[in-house]
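Participant: Okay, sequence plus prediction incoming.
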Amino acid sequence: MITTILALDLGTTTGWALRRCDGGITSGTQHFRPQRFEGGGMRFLRFRRWLSELHGSAEDIHAVYFEEVRRHAGVDAAHAYGGFLATLSAWCEHHRIPYQGVPVGTIKKHATGKGNAGKEAVIAAMCSLGHAVTDDNEADALALLHWAIDTQEAIA
């Protein structure tokens, strides 16, 4: 049985990739920049609403994988990532969806053969698989999705 898998590259510009039960893959990016007159937590409320909309359109999500980042460019990026991760984990717990973080190096090594590959190499790898990638966030989510399909479904 093919399961629905959601893969996320969390951040202000979140990359996402979804493999549906019919085997079809869709992907893209979603922007959660703070708006001019909204409080700091609104981006996370918009993220949660987007997850729920995606969940509804997919009919069900059986597993969520996210890029586990251990090093950030700055304090603001670290705070934003922490907020997205907290929102995601709470949302998954609420919907009883299993979720797992995957280290960046693991994803890059699976996609390109090198754990320290650059953004362009990951984009090229996803394009070689037939994906029309728009940016590195979408490419990272697609690479994570392919890692999950190739390594986690064999275990289940």
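Facilitator: Thanks, I have the structure now.
Participant: Every contact and neighbour count from this point should use C-alpha atoms.
Facilitator: Noted.
Participant: Can you list the residue ranges for strands in this protein?
Facilitator: Counting by DSSP state E, the chain has these strands, from start to end: 5-9, 13-19, 25-31, 63-68, 99-103.
Participant: Of those, which is nearest His55?
Facilitator: Each of the strands of the chain was checked against His55 via Cα to Cα, and the shortest separation belongs to strand 5-9, namely 9.3 Å.
Participant: here's the one I want to compare it with:
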Amino acid sequence: MTTTILALDLGTTTGWAMRPRDQQIAHGFVTLRPQRFEGGGMRYLRFKRWLTELKGVATDIHAVYFEEVRRHVGVDAAHVYGGLMATLTSWCEHHGIPYQGVPVGTIKKHAAGKGNAGKEEVMTAMRVKGHAVADDNEADALALLHWAIASQEVA
């Protein structure tokens, strides 16, 4: 039985890729930038609502993988990532969905052949696989999804 897998590149612009049971990969990105006159916590509430909507559309999600970032360019990016990761992991716990962080270098090596591949190299690798990517976050999520699928096939 094929399981539904969701892969996420967490950030203000969150890339996502999902392989549902029919195996037709869907992907894109969602912008979680706070709107004018909103408190900073609204991005996390919108993210949680978006996850729930995605779960409803997919019927079910059996596993979630997210890009595990250890270094951030700035403090704000680190705070946003931490808040999104906390929201994601608590949402997964609530719904009984297993989740796993995967190091950035592991994803890039699987996608482009080297752990320090740049944004363009990952985007190109995903285009070679037949995905029309418009954003590097979307490409990272797709690369993670392909890693997760390959890892499940090996297990």
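Facilitator: Right, received. Where do you want to start? Because the structure is a prediction, the values reported are computed rather than measured.
Participant: Export the strands of structure 1 as TSV, with columns for mean neighbour count and distance to Arg43 of structure 1.
Facilitator: Compiled in TSV, these are given as follows (neighbours: other Cα atoms under 10 Å; distance: least, Cα to Cα, whole Å):
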stretch	mean neighbour count	distance to Arg43 of structure 1
strand 5-9	27	16
strand 13-19	22	11
strand 25-31	17	9
strand 63-68	21	18
strand 99-103	16	21
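Participant: looking at those, which is closest to Ala139 of structure 1?
Facilitator: When the strands of structure 1 are compared for distance to Ala139 of structure 1 using Cα to Cα, the nearest one is strand 13-19, at 7.5 Å.
Participant: Measure the mean distance from that closest one to structure 2 post-superposition.
Facilitator: Relative to structure 2, and after both are superposed, strand 13-19 of structure 1 has an average distance of 0.2 Å to its aligned residues, where the measure is mean Cα distance after the TM-score superposition for structure 1.
Participant: and the angle for that strand with strand 25-31?
Facilitator: 160 degrees (axes from the mean of the first three to the mean of the last three Cα atoms, to 10 degrees).
Participant: and stretch 115-131 of structure 1, how far apart are its ends?
Facilitator: For stretch 115-131 of structure 1, the separation between the terminal residues is 21 Å (Cα to Cα, to the nearest Å).
Participant: Tell me the buried residues in that stretch?
Facilitator: Neighbour-count burial for stretch 115-131 of structure 1 flags 117, 121-126, 131 (criterion: 16 or more other Cα atoms under 10 Å).
Participant: Residues touching it, excluding its own?
Facilitator: Residues lying outside stretch 115-131 of structure 1 but in contact with it, judged by Cα atoms under 8 Å, 6 or more residues apart in numbering, are 104-109, 111-112, 133, 135-136, 139-140, 142-143.
Participant: any idea which of those is closest to Glu53 of structure 1?
Facilitator: The nearest one, if we look at these relative to Glu53 of structure 1 and count by Cα to Cα, is Leu142, at 19.7 Å.
Participant: who's in contact with that closest one?
Facilitator: Taking Cα under 8 Å, 6+ apart as the criterion, Leu142 of structure 1 is in contact with 7, 16-17, 27, 126.
Participant: Now, the contacts of stretch 115-131 of structure 1 that are in helices?
Facilitator: Applying DSSP state H to the contacts of stretch 115-131 of structure 1, the entries found in helices are 104-109, 111-112, 136, 139-140, 142-143.
Participant: Tell me which residues touch the residue of structure 1 positioned farthest from its centre, please.
Facilitator: Here the centre of structure 1 is the reference, and by Cα atoms, centre = their mean the most remote residue is Phe37, at 27.4 Å. Taking Cα under 8 Å, 6+ apart as the contact definition, Phe37 of structure 1 lies against nothing.
Participant: Before I go, just wanted to say thanks for your time.
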